[in-house]
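*Asks:* Structure for the following, please:
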Amino acid sequence: MSTRDLIDPDSRIPLDGLLSVMPGGFNAIADIVARRATVDQMLASMPVVENPNVAKEDRAVPGPAGDPDVTVRISRPKSATGTLPGIYYIHGGGMVLGSVAGEDATASRLCDEVGAVVVSVEYRLAPEHPHPAPVEDCYAGLVWTAEHAAELGIDPDRLAVYGGSAGGGLALGVALLARDRGGPALRFMMPIYPMIDDTNTTPSSQEIVDVGIWDRAGNLEAWAWYLGGKPADQYAAPTRAADLSGLPPAFIDVGTVDLFRDEDIAFAQRLMQAGVSCELHINPGSYHASETFAPDAALTQRIWAMRIDALRRALT
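*Replies:* Predicted coordinates:
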């Protein structure tokens, strides 16, 4: 039996359709510029209806010391008044792909359904900008968000960080930086199927080779680009953190057919052992980012219901 046979049938239909026109998936495109363009085109082709309940504004805010400004997109429920919870949103893409625009629909969904101000950060990407540029950009945006909470209408005591895949790894890196630098206090963190282990030695990292979405070869390549030939520290690869105490309560979910499955389960266990409250969900039949590629699947609806519920419980 192929690993792909373990995928939820409804979620597999759009994946098979993608692979029929793009054999090997987008990671099979060797040139990173062409790969980015293909992913952007693929995301743009997906039916997206602009959320009428959300108002948006883009701003340039100070980046890390000595580095360029970073752009953030601020999303706020149009009908909301007064102070709201805040969600600091970090997009995914294996540290080498992705953008705020590419995940705008998800950020808008969180804004609308949680009733929160969402601040999405546009960070520099590898290989042009290897570690620590991406995590430092994300941390700078978080510091700005916390410092301008009153202006943004955010309750500083109800600020969460959210990210999927690379965004999940960066969310954890940012949480570690905030803890270690005495930075912004985070109420909650939601790293979704986070990319956190550069060693690529877990069983699932060796098992997922032919699904077509973030298989082993693409992960190895992305980590090499992200690290730029230097050793990983805990802010690049959070599994390397010796001490996980003092981090905010967490929610982690990952699929059974996701390369990151085993590293994420192990990290959640370590959080609990360190005294950090952690809600962990394993989604049977889900591949990496399956909810993005199969938005109408029943599995996707269950995944989103759990995430929204957890954010509401933590923040409102």
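*Asks:* Could you use CA atoms for every contact and neighbour count after this?
*Replies:* Noted.
*Asks:* can you map out the helices along this protein?
*Replies:* Secondary structure of the chain by DSSP state H: the helices cover 9-21, 32-45, 104-110, 133-147, 149-152, 166-181, 203-207, 216-227, 261-273, 290-293, 298-315.
*Asks:* Can I get those in a markdown table including mean neighbour count and distance to residue 96?
*Replies:* Converted to a markdown table, the helices of the chain look like this (neighbours: other C-alpha atoms under 10 Å; distance: least, C-alpha to C-alpha, whole Å):
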| stretch | mean neighbour count | distance to residue 96 |
| --- | --- | --- |
| helix 9-21 | 16 | 20 |
| helix 32-45 | 14 | 8 |
| helix 104-110 | 21 | 18 |
| helix 133-147 | 23 | 10 |
| helix 149-152 | 15 | 29 |
| helix 166-181 | 24 | 9 |
| helix 203-207 | 16 | 19 |
| helix 216-227 | 20 | 7 |
| helix 261-273 | 19 | 20 |
| helix 290-293 | 19 | 18 |
| helix 298-315 | 16 | 25 |
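*Asks:* Can you lay out the ones you listed as CSV showing distance to residue 187?
*Replies:* Below are the helices of the chain laid out as CSV (distance: least, C-alpha to C-alpha, whole Å):
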stretch, distance to residue 187
helix 9-21, 33
helix 32-45, 31
helix 104-110, 16
helix 133-147, 12
helix 149-152, 14
helix 166-181, 10
helix 203-207, 31
helix 216-227, 28
helix 261-273, 15
helix 290-293, 26
helix 298-315, 8
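*Asks:* Could you also give me the structure for this second sequence? I'd like to compare it with the first:
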Amino acid sequence: MLDPQLAALAEFRPRSTALATAPSAMIEALMAKPVPAAEDVEKHEVFIDASQPDRQVRCLIYRRKARTGLNPVILYMHGGGYLQGSAEMGEASHLHLARELDALVISIDYRLSPMTRFPGALEDCYAALRWVYCQGGAWDADLSRVMVSGASAGGGLAAGLALLARDRGEFQIHFQHLIYPMLDDRSGMPGVAPACTGEYVWTPEANVFAWQSLLGDDPASMSPSPYAAPARATDVSGLPPAFIACGAIDLFIVENVAYARKLICAGVPTELHVYAGAPHGFHLIGEADVTRSANRDSFNALARAAGVREHDRRAA
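*Replies:* Below is the predicted model:
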């Protein structure tokens, strides 16, 4: 049952592949939300070298103007089903985290599908991780506190990046912060998800189409890489501690709970939050009680991972 304070989300019901040909109403609403002024935070646009020659990845960097010492790093991957979105999404949150946690927040403008199939977006994110380790010193980055964060498809990218970094063994990730992450290509197929999920904002039809656009085939006929669909990973041991949050009527609730359980069983410190009556993208309704609670839990998890004690935080 949809939380009454989230009733406005009932209008977001993408039922067809039309979401691929024009920005969805949800993305438009996200981009239209006013961003509060933050005169104490500076914003930079940088272009970092990608894995392919003669190509760069655009990133936006947020950091406090007045800084002391080394800063924790939050690599952020935006949502949009791998089909839509940009590094500007979530800017209000980036400004807040940069100010409150003295964090270096890096939002990645990764390539989108279907123009770019897997692993293009993930390799863009890995390039950003490499840049932090190679160039972050000039930005006062604390390489012992490099965190990955993302929402929806961005959460899936963050989880995939944690797996990829573990297996390549070049760079360490300190913490993974996953907000209703898109983890399983099988979700949305008949009989996979409970009937009470996926009615609002992100539907089974939209999910199947998004995975097909990313992977380039019929999801039902594939067994994709766990770097694309982290739910497919058979070994999650040695991954960084995780925070996972999802609404109880989100299409992704089953895969999110299953992934949290898999992490816990592998000995990975994991914090899981499920919010009653909340569908996918419920953070869009910022004034709802459940959203305020979720935002508080999310922020506190990042603060703990960054090593910032509550009395050290600046007033919001």
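*Asks:* Quick check: TM-score for this pair?
*Replies:* Overlay of the two chains. TM-score (TM-score structural alignment, normalised by the length of structure 1): 0.89; 301 aligned residues with a C-alpha RMSD of 1.9 Å.
*Asks:* hang on, the earlier thing: wait, which of the helices of structure 1 is closest to residue 92 of structure 1?
*Replies:* Taking C-alpha to C-alpha, helix 166-181 is the member of those nearest to residue 92 of structure 1, at 4.3 Å.
*Asks:* quick revisit: what's the closest of the helices of structure 1 to residue 56 of structure 1?
*Replies:* Comparing these by C-alpha to C-alpha, helix 104-110 comes nearest, at 8.9 Å.
*Asks:* Just tell me the aligned range of that closest one in structure 2.
*Replies:* The aligned range for helix 104-110 of structure 1 in structure 2 is 91-97, by TM-score structural alignment.
*Asks:* quick one: contacts of that stretch?
*Replies:* By C-alpha atoms under 8 Å, 6 or more residues apart in numbering, the surrounding residues in contact with stretch 91-97 of structure 2 are 35, 36, 38, 41, 62, 63, 103, 105, 299, 316.
*Asks:* can you tell me how far residue 101 of structure 2 sits from residue 306 of structure 2?
*Replies:* Separation of residue 101 of structure 2 from residue 306 of structure 2 (C-alpha to C-alpha, to the nearest Å) stands at 7 Å.
*Asks:* Quick one: residues contacting the residue nearest the centre of structure 1.
*Replies:* The structure's structure 1 has its C-alpha centroid closest to residue 164; by C-alpha atoms, centre = their mean the separation is 2.0 Å. Under the criterion of C-alpha under 8 Å, 6+ apart, the contact list for residue 164 of structure 1 reads 90, 91, 92, 191, 192, 193, 194.
*Asks:* Show me which of these is closest to residue 290 of structure 1.
*Replies:* Of all the contacts of residue 164 of structure 1, residue 193 has the smallest distance to residue 290 of structure 1: 10.9 Å, by C-alpha to C-alpha.
*Asks:* The closest one -> structure 2?
*Replies:* By TM-score structural alignment, residue 193 of structure 1 lines up with residue 180 in structure 2.
*Asks:* Can you tell me how far that match is from residue 69 of structure 2?
*Replies:* Residue 180 of structure 2 is 33 Å from residue 69 of structure 2, where distance means C-alpha to C-alpha.
*Asks:* How about residue 94 of structure 2?
*Replies:* From residue 94 of structure 2 to residue 69 of structure 2 the distance is 20 Å (C-alpha to C-alpha).
*Asks:* what about residue 180 and residue 69 of structure 2, which has more around it?
*Replies:* Using other C-alpha atoms under 10 Å as the criterion, residue 180 of structure 2 and residue 69 rank with residue 180 on top: 30 against 8.
*Asks:* Go ahead and confirm the more buried one touches residue 152.
*Replies:* Yes. With contacts counted by C-alpha atoms under 8 Å, residue 180 of structure 2 reaches residue 152, the gap being 5.2 Å.
*Asks:* re earlier: any idea how far the aligned residue in structure 2 for the residue nearest to the centre of structure 1 lies from residue 132 of structure 2?
*Replies:* Here residue 164 of structure 1 is matched to residue 151 in structure 2, going by TM-score structural alignment. Counting by C-alpha to C-alpha, the gap from residue 151 of structure 2 to residue 132 of structure 2 is 21 Å.
*Asks:* which of the contacts of stretch 91-97 of structure 2 has the most neighbours?
*Replies:* Among these, the one with the most neighbours (other C-alpha under 10 Å) is residue 105, at 31 neighbours.
*Asks:* close enough to count as contact, that one and residue 71?
*Replies:* No. With contact defined as C-alpha under 8 Å, residue 105 of structure 2 does not reach residue 71; the gap is 9.6 Å.
*Asks:* sorry, back to before: which residues do residue 101 and residue 306 of structure 2 both contact?
*Replies:* Residues touching both residue 101 of structure 2 and residue 306 by C-alpha under 8 Å, 6+ apart: residue 72.
*Asks:* and the longest strand for structure 2?
*Replies:* strand 141-151 (DSSP state E).
*Asks:* now the angle from that one to helix 289-306?
*Replies:* Per axes from the mean of the first three to the mean of the last three C-alpha atoms, to 10 degrees, the angle that strand 141-151 of structure 2 makes with helix 289-306 is 160 degrees.
*Asks:* check contacts around the counterpart of residue 57 of structure 2 in structure 1.
*Replies:* By TM-score structural alignment, residue 57 of structure 2 lines up with residue 70 in structure 1. Counting by C-alpha under 8 Å, 6+ apart, residue 70 of structure 1 touches 60, 61, 62, 63, 121, 122, 123, 137, 141.
*Asks:* go again using 6 Å as the cut-off
*Replies:* Counting by C-alpha atoms under 6 Å, 6 or more residues apart in numbering, residue 70 of structure 1 makes contact with 60, 61, 63.
*Asks:* Let's see if you can find the most crowded of those residues.
*Replies:* The contacts of residue 70 of structure 1, ranked by neighbours (other C-alpha under 10 Å): first place residue 63, 21 neighbours.
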